[in-house]
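Chemist: Here you go, sequence then predicted model.
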Amino acid sequence: MAKKTNEVRRSNFFKECVGELRKVTWPTGDDVWASVKVVIVLTVITSIILGAFDSGFTALYSLLMK
């Protein structure tokens, strides 16, 4: 009896998941590409800033260790 109940719960779970996924408003291709561009630009900017800090701290460390 418990095995049957678990199977019913599992099938209901997957049916409900599919039902919920049909309600989702998926982004358009243009929205996705706009988000990708923002992520790439921010990643480049962040890497430049971190590279500048790294160079600065390396130079400062070299000066202090002379």
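Modeler: Cool, the structure landed.
Chemist: only C-alpha atoms for contact and neighbour calcs from this point on.
Modeler: Fine.
Chemist: what about Val36, how many neighbours?
Modeler: The number of residues packed near Val36 is 12, by other C-alpha atoms under 10 Å.
Chemist: A further structure is provided below for comparison with the first:
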Amino acid sequence: MAEKTLKTKQQEKVKEVASPKTASVVRKEQKPKVETPRAAEKKQSARPGRLATWWRETIGELRKVTWPTLPEARRLTVIVLIVVGVTSLALGLLDWVFSRLIALLISL
């Protein structure tokens, strides 16, 4: 049979003695955590530390980026503007065609 020895709540360790076949087990009681003023300050100061770390890592990653030269940037900007213009013309034309078709169907 298992024999348990419980000490007062103020003591940290509880010793449990099991049958001779099993070894004895020693464990600590879990105490409720009471937050001290210093612990609260550490929690608040941990946030700026994480923000500073994020900022440093972001700057480090941006330094690894291969930035385009000025002529490349201009060329790519012109390409984007041309594609946007052609797409808007195509969509405008399709809108006009479908609106005429629907008007024709309604008037019948």
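Modeler: Structure received. Just so it is clear, the structure is predicted and the values come from calculations on it, not from any experiment.
Chemist: Can you pull the TM-score for these?
Modeler: Scored against TM-score structural alignment, normalised by the length of structure 1, the superposed chains reach a TM-score of 0.73; 66 aligned residues with a C-alpha RMSD of 1.8 Å.
Chemist: May I ask which helix or strand encompasses the residue sitting nearest the centre point of structure 2?
Modeler: By C-alpha atoms, centre = their mean, structure 2 has its centre lying nearest to Trp54, at 11.9 Å. Element membership for Trp54 of structure 2, per DSSP states H and E: helix 37-64.
Chemist: and what of Val44 of structure 1?
Modeler: Going by DSSP H and E, Val44 of structure 1 is in helix 29-65.
Chemist: Give the aligned range of that helix in structure 2.
Modeler: Mapped onto structure 2 using TM-score structural alignment, helix 29-65 of structure 1 covers residues 70-106.
Chemist: Mind reading off the mean deviation between the matching stretch and structure 1?
Modeler: In this overlay with structure 1, the average offset of stretch 70-106 of structure 2 from its partner residues is 1.0 Å by mean C-alpha distance after the TM-score superposition for structure 1.
Chemist: same thing with stretch 46-56 of structure 2?
Modeler: Superposed on structure 1, stretch 46-56 of structure 2 shows a mean distance to its aligned partners of 3.6 Å (mean C-alpha distance after the TM-score superposition for structure 1).
Chemist: Now tell me what touches that stretch from outside.
Modeler: Taking C-alpha atoms under 8 Å, 6 or more residues apart in numbering as the criterion, no residue outside stretch 46-56 of structure 2 touches it.
Chemist: Return the distance of it from the chain's centre.
Modeler: Stretch 46-56 of structure 2 has its average C-alpha position 14 Å from the chain's average C-alpha position, going by C-alpha atoms, centre = their mean, to the nearest Å.
Chemist: Buried residues of that stretch, list them for me.
Modeler: By neighbour count with 16 or more other C-alpha atoms under 10 Å, stretch 46-56 of structure 2 contains no buried residues.
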